[in-house]
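# Task: produce atomic coordinates for the following.
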Amino acid sequence: MRIVFAGTPEAAVPSLDALAASDHELVGVVTRPDAPAGRGRRLTASPVADRAEQLGLPVLKPEHPRDPEFQQALRDLAPECCPVVAYGALLPQSALDIPHHGWVNLHFSVLPSWRGAAPVQHALWAGDEVTGATTFRIVKALDAGPIFGVMTERIRSDDTAGDLLARLAEGGAGLLVATLDGLEDGSIEARPQQAEGVSLAPKITVDDARVDWREPAVAVDRRVRACTPAPGAWTTFEEQRIKLGPVVPVPGAAPVAPGVLAVARNEVLVGTGAGPVRLGEVKAFGKKQMPAADWARGVRLETGAEFR
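Sure, this is the predicted structure:
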């Protein structure tokens, strides 16, 4: 089948590679325009654009997929189907109508759970035990189209959003190829999503990533892992922002007041609303990321200091 792939971040690259290695005819790639990145804010191509160029594929970078020039360029490529992974822009009906088999999205949840931009983060934050990936036909309503296929993945107790997304990206790539195979030979049909069990997964903001030490340890742990690596969990110490790596709840430890630090030679505990957590790595403003105990020695931290 003749296809054009749409995607932008690193999580979409495994699917691009899988499609390039498949029996389908990959004739082009659609991705978001180059964007400022890094300290110098230099315009940088997306990971998908970089990989597509390495593969020698034509790359389209429309400001918006409603642009007539983009839609004509897509028609010229004549795709029968457009597989999508985390493209990052809303597709108008005029674009959705171009390929005969429509646009088939790989979404990193078991739909209808966690429709939206941040399904992996919300699954972790909610304490789900199992998540997965779903392929479905894109319609105008958010992640509401009929489903082709599903895979599941157990969530590990120490998973960060980055860890879990990497596994789903690899496993989901095979699901996406299998879905296109089934569309081509007619062996699969889309089925409507269930009306029950819909939940939403809006983008996680920097404000969302601020740790609330009044929450119990299990909730603090989930928030930090859900926000790792992006946007990055944080708190403040002496009015300076401190970024936090994953923490570990410490059941049975002596109680510590919420936000108060208990400093030992090789560890730093922080009190929460129910039980302390052990800090992992921290990154103070202008400093490199380091183990919490090293940071504590560097700033001469003493028990009783507080995170806010």
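
# C-alpha from now on. contacts and neighbour counts both.
Fine.

# Can you tell me which helices and strands the longest helix seen in the chain packs against?
In the chain, assigned by DSSP state H, the helix with the most residues is helix 161-185. Applying 3 or more C-alpha pairs under 8 Å, 6 or more residues apart in numbering; DSSP states H and E, one finds that helix 161-185 makes contact with helix 13-20, helix 119-126, strand 130-137, strand 147-154.

# can you count the residues close to the closest residue to Glu153 other than its chain neighbours?
Counting by C-alpha to C-alpha, 6 or more residues apart in numbering, Gly132 is the residue found nearest to Glu153 once chain neighbours are left out, at 4.9 Å. Using other C-alpha atoms under 10 Å, Gly132 is surrounded by 25 other residues.

# likewise Val282?
23.

# any idea how far Val30 is from the residue nearest to it when sequence neighbours are not counted?
Of all residues not flanking Val282 in the chain, Leu244 sits nearest, at 4.7 Å (C-alpha to C-alpha, 6+ apart). The gap separating Leu244 from Val30 is 35 Å, by C-alpha to C-alpha, to the nearest Å.

# Between those two, which has more neighbouring residues?
Leu244 (27 against 24).

# That one against Val277, yeah?
No: using C-alpha atoms under 8 Å, Leu244 is not in contact with Val277; the gap is 11.9 Å.

# Please tell me how far Ala293 sits from Ala18.
To Ala18, Ala293 is 43 Å away according to C-alpha to C-alpha.

# returning to that earlier point: tell me which other helices or strands the helix or strand following the longest helix of the chain touches.
Sequence order places helix 217-226 as the next helix or strand after helix 161-185, per DSSP states H and E. Contacts defined by 3+ C-alpha pairs under 8 Å, 6+ apart place helix 217-226 against helix 119-126, strand 248-249.

# how far off helix 161-185 does helix 217-226 point, in degrees?
60 degrees (axes from the mean of the first three to the mean of the last three C-alpha atoms, to 10 degrees).

# Okay, buried residues for the next helix or strand after helix 217-226 please.
Downstream of helix 217-226, the next assigned helix or strand under DSSP H and E is strand 233-237. Using 16 or more other C-alpha atoms under 10 Å as the test for burial, strand 233-237 gives 233-236.

# Any idea how many residues pack against Asp76?
Count around Asp76 with other C-alpha under 10 Å applied: 9.

# buried residues in the strand or helix carrying it?
Counting by DSSP H and E, the element that carries Asp76 is helix 68-77. Neighbour counts over helix 68-77 (16+ other C-alpha under 10 Å) mark 70-71, 74, 77 as buried.

# before we go on, could you also do this sequence so I can check it against the first one:
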Amino acid sequence: MRITILGSAAGGGFPQWNCNCRLCDGVRLGRIRAQRRTQSSIFIAPEGGVDGVLFNASPDILEQIRSQPALQPARAIRDTAIAAVVLMDGQIDHATGLFMLRERGSPLPLWCTDPVEEDLRQGNPILRVLGHYCGVDRHRIAIDGGTFEIPGVAGLGFRAMPLSSKAAPYSPHREQSVPGDNIGMLITDRRTGRSAFYAPGLGEITPPVFDAMAGADAVLVDGTFWTDDEMIRLGLSQKTARDIGHLAQSGPGGMIEWLDRLPARTRRLLIHINNTNPILDEDSDERAVLRQHRIDVCEDGMLIQI
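Here you go, the predicted model:
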């Protein structure tokens, strides 16, 4: 299968429009060596296939499609390689881009859990608004461990699992999450048996989640913050990374420690990187630590073949 990183940043992108931290200011002025990034989203297609699945529809989706010609195969006067959209949660930076896909001539095939559908019909009624345009052909993602297929994307199997993280701020269960607010996804190429695990929002690695990671050939996991108190130290928030549903990379029990436990063959990648995370600076000590641990940082436009 082919995984295209359409966007690799957390909400707000990099540089964030209103942020003048060392990293955002540095990339604008050319003072640091860093790549600009749009908000996180990936596209997965079977090897040799054209159509695939868009995981999360970020507010930057139009820019991302324009930068990736493969997503516009031009087989008809109106065309797209996006056979379906899968939402990992109902956050603004993962769902608002659905508005930009409203010109479809048929209902948009959308896969999400029941709690996410509820949030996007009530708290942030994106799905109701789309009913005035193309409409939505919603499919339920179950979190019972079963594998499902997506029509139009032959050869790929999908298995979702609930994650410990946070629901969107407009969700009625923001402070008391329910299973399905956030999911991870194991995607398997049934022809080769190879697989990838995707979890851009991940607050805790439970035994089932680690088992899925350890069985995958590549993992693309939460890279939001370097330290748990990152936003507090910068004076940007009073909440820790864990408070808002993210597991920091460094420190005891951090993402680096968990990734070190994976089999040597596993490719390790961080995605959904906040504009405050020092790993964005390619010459930083923190980026050097990641290299020592054989952990890659996703960039917009990166192609990963599994």
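
# After superposition, what is the TM-score?
The TM-score (TM-score structural alignment, normalised by the length of the second structure) is 0.28; 151 aligned residues with a C-alpha RMSD of 6.9 Å.

# follow-up on the earlier one: same list (the helices and strands packed on helix 217-226 of the first structure) but as TSV, adding distance to Gly182 of the first structure and mean neighbour count.
Listed next are these as TSV, based on distance: least, C-alpha to C-alpha, whole Å; neighbours: other C-alpha atoms under 10 Å:
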stretch	distance to Gly182 of the first structure	mean neighbour count
helix 119-126	26	24
strand 248-249	44	20
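
# Include distance to Glu170 of the first structure when you put those into a markdown table, please.
Below are these laid out as a markdown table (distance: least, C-alpha to C-alpha, whole Å):
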| stretch | distance to Glu170 of the first structure |
| --- | --- |
| helix 119-126 | 14 |
| strand 248-249 | 27 |
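
# Select, out of the ones you listed, the one closest to Ala178 of the first structure.
In terms of C-alpha to C-alpha, the element of those nearest to Ala178 of the first structure is helix 119-126, at 22.1 Å.

# That closest one - contacts with which helices or strands?
helix 161-185, helix 217-226.

# Give me the angle between the longest helix of the first structure and strand 130-137.
Using the same axes, to 10 degrees: helix 161-185 of the first structure against strand 130-137 is 40 degrees.

# quick one: buried residues of helix 161-185 of the first structure?
In terms of neighbour count (16+ other C-alpha under 10 Å), helix 161-185 of the first structure has its buried residues at 161-166, 168-181, 183-184.

# Can you report how many residues lie near Asp137 of the second structure?
13.

# I misspoke; the intended subject was His107 of the first structure.
His107 of the first structure has 28 neighbours, counted by other C-alpha under 10 Å.

# Give me the distance between it and Ala169 of the first structure.
10 Å.

# about what we covered before: out of Ala293 and Ala18 of the first structure, which sits in the more crowded spot?
Ala293 (20 against 17).

# Pretty sure the more buried one sits in a strand.
No: if the criterion is DSSP: H, G, I helix; E, B strand; the rest coil, then Ala293 of the first structure is helix and not within a strand.

# Verify the contact between it and Leu269 for me.
No: the pair Ala293 of the first structure / Leu269 is not scored as a contact, 9.8 Å apart, by C-alpha under 8 Å.

# Please name the nearest non-neighbouring residue to Trp103 of the first structure.
Of all residues not flanking Trp103 of the first structure in the chain, Cys82 sits nearest, at 4.6 Å (C-alpha to C-alpha, 6+ apart).

# correct me, but that neighbour touches Ile3?
Yes: using C-alpha under 8 Å, Cys82 of the first structure is in contact with Ile3, at 5.5 Å.

# hang on, the earlier thing: you'd agree the residue nearest to Glu153 of the first structure is up against Thr152?
Yes: under the criterion of C-alpha under 8 Å, Gly132 of the first structure makes contact with Thr152 at 3.9 Å.

# thinking again about what came up before, export the buried residues of strand 233-237 of the first structure to a markdown table and tack on distance to Gln121 of the first structure?
Converted to a markdown table, the buried residues of strand 233-237 of the first structure look like this (distance: C-alpha to C-alpha, whole Å):
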| residue | distance to Gln121 of the first structure |
| --- | --- |
| Ala233 | 12 |
| Trp234 | 16 |
| Thr235 | 19 |
| Thr236 | 22 |
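
# what packs against the host helix or strand of Ala196 of the second structure?
Using DSSP H and E, Ala196 of the second structure sits in strand 195-199. If contacts are counted by 3+ C-alpha pairs under 8 Å, 6+ apart, strand 195-199 of the second structure sits against strand 183-189, helix 207-215, strand 218-222.

# Now tabulate the helices and strands packed on helix 161-185 of the first structure in TSV and tack on distance to Val218 of the first structure.
TSV is the format used below for those (distance: least, C-alpha to C-alpha, whole Å):
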stretch	distance to Val218 of the first structure
helix 13-20	32
helix 119-126	10
strand 130-137	17
strand 147-154	18
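
# and Ala49 of the first structure, which of these is closest to it?
helix 13-20 (9.3 Å).

# Taking their axis directions, the helix or strand following the closest one and helix 13-20 sit at what angle?
Using DSSP H and E, the helix or strand that directly follows helix 13-20 of the first structure along the chain is strand 25-30. Angle of strand 25-30 of the first structure versus helix 13-20, following the same axes, to 10 degrees, is 150 degrees.

# follow-up on the earlier one: following element in sequence after the helix holding Asp76 of the first structure, please.
strand 82-85.

# List the buried residues in that next one.
Those would be 82-85, for strand 82-85 of the first structure by 16+ other C-alpha under 10 Å.

# residues near the residue lying closest to Leu77 of the first structure once chain neighbours are set aside, how many?
Nearest non-adjacent residue to Leu77 of the first structure, counting by C-alpha to C-alpha, 6+ apart: Val27, 6.8 Å away. Using other C-alpha under 10 Å, Val27 of the first structure has 17 neighbouring residues.
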